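J.: Any chance you could fold what I've pasted below:
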Amino acid sequence: MDLQLLAALVVGVAAIVLIVLRTRLDAFVALLVAALLTGFVAGSPLTDVLDSITDGFGSTMGAIGIVIGLGVGVGKVLEVSGAADALARAFVRLLGKGREPWAMAGTGAVVSIPVFCDSGYVIMNPLARSIARRKRAGYVTLALALGCGMTLTHHLVPPTPGPLGVAGILGADVGGLILAGLAIALVLLPVVVLYARWIGPRLEAHVLPEIREEVYGTTARAATTAATPAHPVTSSGTGGAAAPDGPGSTTEDAIEGATEDATEGPAASEREPRRMSAWLAAVPLLVPLVLIVANTVATAVDRNTQGVLTGDDYTPAGYAAVLGFVGSPVVALLIGIVLAVYLLLPRATPRNQVGSWLAQAAASAGLIILITGAGGAFGKVLRDTGVGDELAETIAAWSLPGVLVPFLIATLVRLAQGSGTVAMITAASVTAPLVAGLGISPLVAAIACCAGSMVFSYFNDSYFWVVTRFTGLDGVAALRGWSGITTAAWLASLPLVLLAGAVL
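T.: The predicted structure follows:
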């Protein structure tokens, strides 16, 4: 491998770690500094590095910036209207006590098959917050389970764009990859939930104060401070936001026995206490999701009809073109926020009050959007400097069991530049001419590319910033929680990849 490119990668990652953990500067600045240092050490002209930063930031914002803004707006209306609480009550009653992390992981896995992780997480996060608020504990567990449940199917199951592109490049059967990806995701789901349940209570005390107050309200914060001033992790394992109901209480007791005062969110004092149907509450969530799913399915069917799986030569036609418009995340969420405002809020709600709530949502989304864009900028610099390609070519030259070659290429490219989709596509591109010589089938190679790309989501992954900022984790806590759970899923997938290599 080119040592200069390796040094560029090391310097960039080290800069992020040092700035985030040891200075008063935030992650947005750290990512931009790392991007500049990486490009400089790699030997790229400074003007090219600046172009990569602006291109990466702009393309990331074009893909997710508007979606985050609209999604946070929908979430705010769900919160202040009482709709999120209604959904939480119905959600927990349906699934039973003690199974909330399983429910969030499973829901995330289903939602993320057609929806990008970033969009899906923004849409579903209010449910995790509302359930945690009702239980008075467990938000980190729920948030991590939801996020990594989405990661599993986003990386493994077509018609998510990454796996679909891998199938096209390698010539793998899309139907076979869907079945294999679903089977692997189902096996990995318990790993995700168990890790989230193990690490979540240990990280509750590390949730940023503003996020803790948004989730649990001032009552929970005061109760936590009074209960555990010196030892934030309690013996019952609920972390710094220990439930005031006691270790013997049940989820149903917490939900049914909670008063409006005890379940206040950040804006609960601003809204009228009101009950509503869970079905009505779900409309602003379900309509955007259904539209996005319909767009994904219609596009996949239309691509198959036209015989085009990848490439820029595809042009949607007929119903696929219509659904491609209304089912785009931007339009779908725009419809969702209109439905939220006019269906969930009382008719007497003043216009300026609605505007105030949406302004609060925009303010909370601002830093998330900036950090997400900076993560995209850093990833773009890493790609443009050739670090990912150099790693891929190096690992492909090693003498390894055939199925491990695409797996490790995807792993190293993911570590180098952050995007799971780019990692699996790069691995598939490098592996495609090697498949016959490796003695594996195209389907096995596709599975390996997809599974290998799940490893250690960290600073150069825009989804890392979406999950950790919404969860309220920073620094080492973010690495232990989110980077840890994605690595656990990646590690658990390795024996499944080896088994697929032996069987398929």
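
J.: For the rest of this, base every contact and every neighbour count on C-alpha atoms.
T.: OK.

J.: Report the distance from the top helix by length along the chain to the chain centre.
T.: Longest helix in the chain, counting residues (DSSP state H): helix 351-384. Helix 351-384 sits 15 Å away from the centroid of its parent chain (CA atoms, centre = their mean, to the nearest Å).

J.: buried sites along it?
T.: Neighbour-count burial for helix 351-384 flags 354, 357-358, 361-362, 364-365, 367-384 (criterion: 16 or more other CA atoms under 10 Å).

J.: give me the number of residues near the residue nearest to Ala15 when sequence neighbours are not counted?
T.: If the residues on either side of it in the chain are set aside, Ala15 comes closest to Ala34, at 5.6 Å by CA to CA, 6 or more residues apart in numbering. Applying other CA atoms under 10 Å, we find 28 residues neighbouring Ala34.

J.: for comparison, sequence B:
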Amino acid sequence: MSDTAILINTAVAVAAIVVLIIRFKFNPVVALVLGSCYLGLSAGLGVEKTMTAITDGFGDIMAEIGLLIAFGVLIGAVLRDLRAIERLVEALLRAAGPQRIPHAMALTIATFLQSIFLDVLLVISAPLAKAIAPKLGRFGTARMATALAIGLECGIVFTVPGVGALALAALLHVPLGTYLFYGLIVVIPTVAISISLMTFVFTRGWWKPEVDELPQPDAEPAPATRSDDPGAPRTAPLLVLFTPLLVSLLLIAGGALADVLEWKNPVVSFLSNPVVALMLGLIGTCFIGRRLIGQSTVEASLGRGLRDSGQILLLNGVGGCLAGVIALTGLGDILGRYFSANTWAPLLLVWLMAAVLHVAVGSVTISAITSAGLLAPVAPVLGLNPVLIALAAGAGSLFMVHLTSNTFWLLQSLLGQTTRGTLKTCSVGVSVASVVAMGPILALSIVL
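T.: You can find the predicted model right below:
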């Protein structure tokens, strides 16, 4: 089949996936599988090769990230019932002070709390952010809503074990330790700069509380819980609650450092394996949970975590289906002839493709996975470091979080914003982060 025909059929497959999700309200999992089937058959792979590519692609992704996603979500579920996130935000407020809390909260969410399912993390942290907002003055709601939106969405795609980051690393065969290291280099300045830019424009007259915020009834103070109440759950120092997760991330990072230094040690290699590291983190978190809230509560937390992880696992797996079919069509060789490795244009192409897909589909994870799958075969042809393609796809997938996003509506309702206000804090705020992120990514392309 000619190169032109393969390019056309690939474009039709991606467009069909978008139309099925947006126009006909298909579940993204079904739409991605149907698009993969169409591409394989229309590209002349035949039924057998198409189905083999789909099943192998799904299996390959699950083999790489299935347990990682499950362990990460389960850790987050137990931490939720330990009230670890609420206590962490309260500690940040005391340490950073009201004026610096938006940056502190967003950076913490983006770099440290990505084991927690996004909607759960948002539902837990939003009421805390709303309570903090009046302490920041006239623009408090705008600043806290923007901080939450940027921290949550950037963390998904740039920070291990965020579900988007895990999928991007798996599709492009990037070691998780490597992705963790370079993702932190990108996400920290991106979050800090983006929030500062949005704060600047808000305080220059762009935020108007009378039209951007909903009228709020006077809240009744919540009754205080006495620490000596026999019905209150036991507590532990905050550092103790997060130690297992922190140790897991340090083990993964240590493995990446050992690889860079070319230091081989079987014990280090075993403990720094991401599956082993997160498994140890889950065991440690459950042990702490059993001591503080009891075995039955921990079991209930794990049950909720397993239910939350099901859709995430399927969605990431079908991203591998599309990538597997694309690899067999030879799209990588075709696109590789149009771009050279000594320019930054390919990275901007990755960003643009992910951005367009996100505007159409409205899902950060789907757009990142689809664009990475489309361009994964190009990496060997171009000679680009795959981690750069993964990060650029993640950055592009952040562009224009809008009305089709569950995060958009949760931020609107939980922070007391109008739709107009949420378009400013969430849609524009995360889009600014999407563009800002390309700065450190392009800088990394010079040295990688």
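
J.: Tell me how the two chains score on TM-score.
T.: Put the two chains on top of each other and the TM-score (TM-score structural alignment, normalised by the length of structure 2) is 0.66; 386 aligned residues with a CA RMSD of 5.0 Å.

J.: quick one on the thing from earlier: the residue nearest to Ala15 of structure 1 sits in which helix or strand?
T.: helix 27-42 (DSSP states H and E).

J.: Repeat that for Ala167 of structure 1.
T.: Going by DSSP H and E, Ala167 of structure 1 is part of helix 161-170.

J.: Over to Trp409 of structure 2?
T.: Secondary structure from DSSP H and E places Trp409 of structure 2 in helix 406-415.

J.: Mind listing what's buried along the next helix or strand after that helix?
T.: Moving toward the C-terminus from helix 406-415 of structure 2, the next helix or strand (DSSP H and E) is helix 419-422. Neighbour counts over helix 419-422 of structure 2 (16+ other CA under 10 Å) mark 419, 421-422 as buried.

J.: go on, stretch 81-96 of structure 2?
T.: Neighbour-count burial for stretch 81-96 of structure 2, counted by 16+ other CA under 10 Å, picks out 82, 84-86, 88-89, 92-93.

J.: before we move on, what about stretch 27-42 of structure 2?
T.: 28-42.

J.: what does it rub up against?
T.: In this structure, residues lying in contact with stretch 27-42 of structure 2 by CA atoms under 8 Å, 6 or more residues apart in numbering are 9-10, 13-14, 16-17, 20-21, 46-47, 49-51, 54, 314-315, 318-319, 321-322, 325-326, 329, 366.

J.: Go ahead and confirm Phe26 of structure 2 touches Leu20.
T.: Yes: with contact defined as CA atoms under 8 Å, Phe26 of structure 2 reaches Leu20; the gap is 5.4 Å.

J.: picking that back up, and the angle for the helix holding Ala34 of structure 1 with helix 351-384?
T.: In terms of direction (axes from the mean of the first three to the mean of the last three CA atoms, to 10 degrees), helix 27-42 of structure 1 departs from helix 351-384 by 20 degrees.

J.: What residues in structure 2 pair up with helix 27-42 of structure 1?
T.: Matched against structure 2 by TM-score structural alignment, helix 27-42 of structure 1 falls on residues 28-43.

J.: Any idea how far the matching stretch is from the middle of the chain?
T.: With CA atoms, centre = their mean, you get 24 Å for stretch 28-43 of structure 2.

J.: What of stretch 2-14 of structure 1?
T.: Distance, centroid of stretch 2-14 of structure 1 to centroid of chain: 27 Å (CA atoms, centre = their mean).

J.: Pro244 of structure 2 -> structure 1?
T.: Counting by TM-score structural alignment, Pro244 of structure 2 lines up with Pro284 in structure 1.

J.: Neighbours of that match, how many?
T.: Close neighbours of Pro284 of structure 1, defined as other CA under 10 Å, add up to 29.

J.: C-terminal to the helix or strand that it is a member of, which secondary structure element comes first?
T.: Element membership for Pro284 of structure 1 (DSSP H and E) is helix 278-306. Helices and strands here follow DSSP H and E; after helix 278-306 of structure 1, the next one along the chain is helix 319-326.

J.: What are the buried residues along the helix or strand hosting Leu352 of structure 2?
T.: Here Leu352 of structure 2, judged by DSSP H and E, is contained in helix 345-361. Neighbour-count burial for helix 345-361 of structure 2, with 16+ other CA under 10 Å as criterion, is recorded at 346-361.

J.: again, but for stretch 425-445 of structure 2
T.: Buried residues in stretch 425-445 of structure 2, defined by neighbour count with 16+ other CA under 10 Å: 425-438, 440-442, 444-445.

J.: ok, now which ones touch Val318 of structure 2?
T.: Val318 of structure 2 sits next to 29, 32-33, 54, 57-58 when contact means CA under 8 Å, 6+ apart.

J.: what do we get in structure 1 for it?
T.: Using TM-score structural alignment, Val318 of structure 2 sits opposite Ala374 in structure 1.

J.: and the nearest residue to Phe158 of structure 2 once chain neighbours are set aside, how many neighbours?
T.: Spatially, and ignoring its direct neighbours in sequence, Phe158 of structure 2 is nearest to Gly183 (4.8 Å; CA to CA, 6+ apart). Gly183 of structure 2: 27 surrounding residues under other CA under 10 Å.
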